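*Asks:* coords please:
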Amino acid sequence: MDENAIRAALQRYIDYSGVDQDISHEIYHEDAVLEFPQSGERFEGIENFREWRRIYPARTDFEIRRLRGSGDLWVMELIVTYDSGSSMFGVSVFEFRGDKVIRETIYGGEAWEAPEWRARWRSSRPIVDDSPAS
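*Replies:* You can find the predicted model right below:
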């Protein structure tokens, strides 16, 4: 699959996540694996993680901040909002086999205030999406 097709597939995945689990899960192979290292959870087979996502107890909204990759490995930085509350940051690592995802590894965390003691070394330029336009 070429880069533009992968970008489009990952955007479609985000656009439909939390909205339509059948469409959002089209990106995966049937035997895909979903991992959450922070909780130690591993889900094997698309049916196992699609079904718990159907009954997820919060409304989720996703925004892609940056998407980088090539070949079979892609990394997505995103912002996730639960029930219109505070935003959290996340990273999803996608491993492709052919034109579908065979493994997704998800990391998440809350934002924090930058400590003042490091200010003198910090760049004044904000973090921006420097990935190629899709």
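*Asks:* C-alpha only now, for contacts and for neighbours.
*Replies:* Noted.
*Asks:* which other helices and strands contact the longest helix belonging to the chain?
*Replies:* Ranked by number of residues, the top helix in the chain under DSSP state H is helix 3-16. Judged by 3 or more Cα pairs under 8 Å, 6 or more residues apart in numbering; DSSP states H and E, helix 3-16 is in contact with helix 21-24, strand 60-70.
*Asks:* pretty sure Phe36 contacts Ile106?
*Replies:* Yes. If you go by Cα atoms under 8 Å, Phe36 and Ile106 touch, sitting 5.3 Å apart.
*Asks:* compute the number of surrounding residues for Asp72.
*Replies:* Applying other Cα atoms under 10 Å, we find 17 residues neighbouring Asp72.
*Asks:* touching, it and Ile102? I think so.
*Replies:* No. Asp72 is beyond contact range of Ile102, at 9.7 Å (criterion: Cα under 8 Å).
*Asks:* where do the contact lists of these two overlap?
*Replies:* Common contacts of Asp72 and Ile102 (Cα atoms under 8 Å, 6 or more residues apart in numbering): 94-96.
*Asks:* what about the residue nearest the centre of the chain, which SS state?
*Replies:* The centroid of the chain falls nearest to Ser92 when counting by Cα atoms, centre = their mean (3.8 Å). Recorded secondary structure, Ser92: strand (DSSP: H, G, I helix; E, B strand; the rest coil).
*Asks:* ranges for the strands of the protein?
*Replies:* Secondary structure of the chain (DSSP state E): strands located at 28-36, 41-44, 60-70, 73-82, 87-97, 100-110.
*Asks:* I have a second one here; can you model it like the first so I can compare?
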Amino acid sequence: MKNIDELIARYIATWNETDPAARRAAIDELWSPDGVYTDPMAVATGTAAIDATIAAVQEQFPGFTFTLAGPVDAHHNIARFTWELAQDGAEALVVGFDVAVITADGRIDSVHGFLDKIPTGA
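*Replies:* Below is the predicted model of the structure:
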């Protein structure tokens, strides 16, 4: 398996990539073709749906950036990590916890997301 810290950093980077062509290329490289992303607000199956989900989040939170909020913890083919969504220098508006399942060839097969902090009314 590839370096898990690098893989998760690349995953987070896709959520920050605003150029549609660059984002889609990164997703296609990073995810298995039938990859599945789930969180309490979305289910996306396949790279096109994952790309559309990321684009929708970027539209909902313009000017916000995703960052890792601590170290990646991993074993076997599973990684867990906390992330934050915030504007530069501001307190995180959204905080989440994801569990990624990695394929044998080092691509993301699924991400199971949990939201620990969301804006009031979201």
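*Asks:* re the thing from before, who wins for proximity to Tyr16 of the first structure among the strands of the first structure?
*Replies:* Of all those, strand 60-70 sits nearest to Tyr16 of the first structure, with 9.4 Å by Cα to Cα.
*Asks:* quick one: that closest one to chain centroid distance?
*Replies:* Using Cα atoms, centre = their mean, to the nearest Å, the mean C-alpha position of strand 60-70 of the first structure is found 6 Å from that of the whole chain.
*Asks:* equivalent analysis for stretch 1-9 of the first structure, please.
*Replies:* Mean C-alpha position of stretch 1-9 of the first structure versus that of the full chain (Cα atoms, centre = their mean) differs by 15 Å.
*Asks:* same question for stretch 108-122 of the second structure.
*Replies:* Worked out by Cα atoms, centre = their mean, stretch 108-122 of the second structure lies 9 Å from the chain centre.
*Asks:* now swap in stretch 41-52 of the second structure and tell me
*Replies:* Counting by Cα atoms, centre = their mean, stretch 41-52 of the second structure is centred 11 Å from the centre of its parent chain.
*Asks:* ok, stretch 86-103 of the first structure next?
*Replies:* Relative to the chain's own centre, stretch 86-103 of the first structure is displaced by 5 Å; criterion: Cα atoms, centre = their mean.
*Asks:* how about the aligned residue in the first structure for Trp31 of the second structure, what does it touch?
*Replies:* In the first structure, Trp31 of the second structure lines up with Tyr28, judged by TM-score structural alignment. Each residue near Tyr28 of the first structure by Cα under 8 Å, 6+ apart is listed here: 46, 100-102.
*Asks:* cool, Gly71 of the first structure as well?
*Replies:* Gly71 of the first structure sits next to Glu3 when contact means Cα under 8 Å, 6+ apart.
*Asks:* just to revisit the earlier point, for Val19 of the first structure, find the nearest of the strands of the first structure.
*Replies:* Among the strands of the first structure, strand 60-70 comes nearest to Val19 of the first structure, with 8.7 Å by Cα to Cα.
*Asks:* the closest one vs helix 3-16, what angle?
*Replies:* Strand 60-70 of the first structure and helix 3-16 are oriented at 170 degrees to each other (axes from the mean of the first three to the mean of the last three Cα atoms, to 10 degrees).
*Asks:* report all helices and strands that strand 60-70 of the first structure contacts.
*Replies:* Applying 3+ Cα pairs under 8 Å, 6+ apart, one finds that strand 60-70 of the first structure contacts helix 3-16, strand 73-82.
*Asks:* out of the ones you listed, which is closest to Arg53 of the first structure?
*Replies:* Among these, helix 3-16 comes nearest to Arg53 of the first structure, with 11.9 Å by Cα to Cα.
*Asks:* so which residues make contact with the closest one?
*Replies:* Here helix 3-16 of the first structure has contacts from 23-27, 62-64, 67, 70-71, 99, 134, using Cα under 8 Å, 6+ apart.
*Asks:* cool, thanks, talk later.
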